[in-house]
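# Give the three-dimensional model of this entry:
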Amino acid sequence: MYATSPAESVHALDLDALRAPDITFYSAWDEQTLLGCGALRDLGDGHLEIKSMRAARAHRGRGTGAAILLHLLGAATRRGAVRISLETGVEDYFAPARRLYERHGFVVCEPFGGYRPDPNSVFMTREG
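Predicted structure coming up:
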């Protein structure tokens, strides 16, 4: 994310942060090949946040991102989520991700959780 966004606007989690107790991390594999990953952060009161969602470069444009998102949404539903939110970038690099989220019912919203307004961020949410 540091290659596409200013450092102060990067909200990606490092490996230690992904090990936090409020994070559930998922990865998608085809035998020994990593296809992508994503995580859910529990914000409390039935509100979950999608974090660290990525499709491996070689698998972008093949439905990998949609499959990961559907898995995360299913996991959120099983956990009783009433709201699912995310933060992504405004740059053109993130346009395919924003379109994917919109196709799955996410709409632009105000910052949530500990986020503050950021001209380099787009905040999105949907009902669980």
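
# going forward, measure contacts and count neighbours with C-alpha atoms only.
Fine.

# hmm, who's touching the lengthiest strand in the chain?
In the chain, taking DSSP state E as the definition, the longest strand is strand 33-44. The contact list for strand 33-44, computed with CA atoms under 8 Å, 6 or more residues apart in numbering, reads 18, 22-29, 48-56, 59, 64-65, 68-69, 72, 76, 113.

# Distance check, residue 83 against residue 21.
19 Å (CA to CA, to the nearest Å).

# higher neighbour count, these two?
Taking other CA atoms under 10 Å, residue 83 and residue 21 do not tie; residue 83 has more neighbours (17 against 9).

# Does that one touch residue 45 like I think?
No: checked against CA atoms under 8 Å, the pair residue 83 and residue 45 is beyond contact range at 9.0 Å.

# which neighbours do the two share?
Counting by CA under 8 Å, 6+ apart, nothing touches both residue 83 and residue 45.

# how far does the longest helix seen in the chain sit from the chain's center?
Assignment by DSSP state H gives helix 64-78 as the longest helix of the chain. On the basis of CA atoms, centre = their mean, to the nearest Å, helix 64-78 sits 10 Å off its chain's mean C-alpha point.

# Now it: buried residues?
Buried residues in helix 64-78, counted by 16 or more other CA atoms under 10 Å: 64-66, 68-69, 71-73, 76-77.

# ok, now stretch 7-22?
So for stretch 7-22, counting by 16+ other CA under 10 Å, buried means 9-11, 18.

# Please generate a structure for the following sequence too, so the two can be compared:
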Amino acid sequence: MKIKIDDLRSNQVVELIREHLHGMTLHSPPESIHALDLSSLQQPEITVWSVWEGEDLAGIGALKQLDDHHGEIKSMRTSKAYLRKGVAKRLLNHLIEEANSRGYKQISLETGSMEAFEPARKLYEAFGFQYCEPFADYTEDPNSLYMTKAL
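So this is what the prediction gives:
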């Protein structure tokens, strides 16, 4: 598998982002959806990576710079054909390594509190993320959980 910075022009990537956003609507009320659409992912403070197995997209993930010492993981999604094949672990490890190389002291994320998000929460816990209070522009929300990891 190859991980590369993505320009968000590939049809496969655009479709996976659409699938990600649609999936959020199935499990979260609109006011609690913090997933980013294609144009939001193209902001200068956000870098998106894609994971490829040959010509097949295996997943995507993004890192948003909150400030010089704090990053946020955004838009982690594995393609259906690659679920439970280690894509998310590889990508999360890559994002943490990138945050370290940027000199961040902390990396955080927001995820859903519902049962559908339990696999993601378990993954983050396995990587040493701990639950925390809302950060950046987030506020208390019963549908959201916040996690952080000191680097």
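
# thinking again about what came up before, who are the packing partners of the longest helix of structure 1?
Counting contacts by 3 or more CA pairs under 8 Å, 6 or more residues apart in numbering; DSSP states H and E, helix 64-78 of structure 1 packs against strand 33-44, strand 47-55.

# could I get the ones you listed as JSON lines with distance to residue 90 of structure 1 and mean neighbour count?
Shown next, in JSON lines, are the helices and strands packed on helix 64-78 of structure 1 (distance: least, CA to CA, whole Å; neighbours: other CA atoms under 10 Å):
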{"stretch": "strand 33-44", "distance to residue 90 of structure 1": "19", "mean neighbour count": "19"}
{"stretch": "strand 47-55", "distance to residue 90 of structure 1": "16", "mean neighbour count": "23"}
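
# Make CSV out of those and add distance to residue 96 of structure 1.
Output for those, formatted as CSV (distance: least, CA to CA, whole Å):
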stretch, distance to residue 96 of structure 1
strand 33-44, 15
strand 47-55, 12
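
# what does residue 12 of structure 1 align to in structure 2?
Alignment note (TM-score structural alignment): residue 12 of structure 1 maps to residue 35 of structure 2.

# Can you find the partner of residue 91 of structure 1 in structure 2?
Aligned by TM-score structural alignment, residue 91 of structure 1 pairs with residue 114 of structure 2.

# In contact with the nearest residue in space to its match that is not next to it in sequence, which residues are there?
Nearest residue to residue 114 of structure 2, sequence neighbours excluded (CA to CA, 6 or more residues apart in numbering): residue 143, at 6.7 Å. By CA under 8 Å, 6+ apart, the contact set of residue 143 of structure 2 is 28, 32, 112-114.

# most surrounded residue in those residues?
residue 112 (22 neighbours).

# can you map out the strands along structure 2?
Counting by DSSP E, structure 2 has strands at residues 2-5, 46-53, 56-67, 70-78, 106-112, 130-132, 144-150.

# Tabulate those strands in TSV, adding columns for distance to residue 16 of structure 2.
As requested, those are exported to TSV (distance: least, CA to CA, whole Å):
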stretch	distance to residue 16 of structure 2
strand 2-5	15
strand 46-53	10
strand 56-67	8
strand 70-78	8
strand 106-112	18
strand 130-132	27
strand 144-150	22
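
# between these, which one is nearest to residue 120 of structure 2?
Closest to residue 120 of structure 2 of the strands of structure 2, according to CA to CA: strand 106-112, at 7.8 Å.

# how about residue 93 of structure 2, what's its partner in structure 1?
Alignment note: residue 93 of structure 2 maps to residue 70 in structure 1; criterion TM-score structural alignment.

# and what of residue 130 of structure 2?
For residue 130 of structure 2, the aligned position in structure 1 is residue 107, judged by TM-score structural alignment.

# how about its match, what does it touch?
Here residue 107 of structure 1 is in contact with 101, 124-126 (criterion: CA under 8 Å, 6+ apart).
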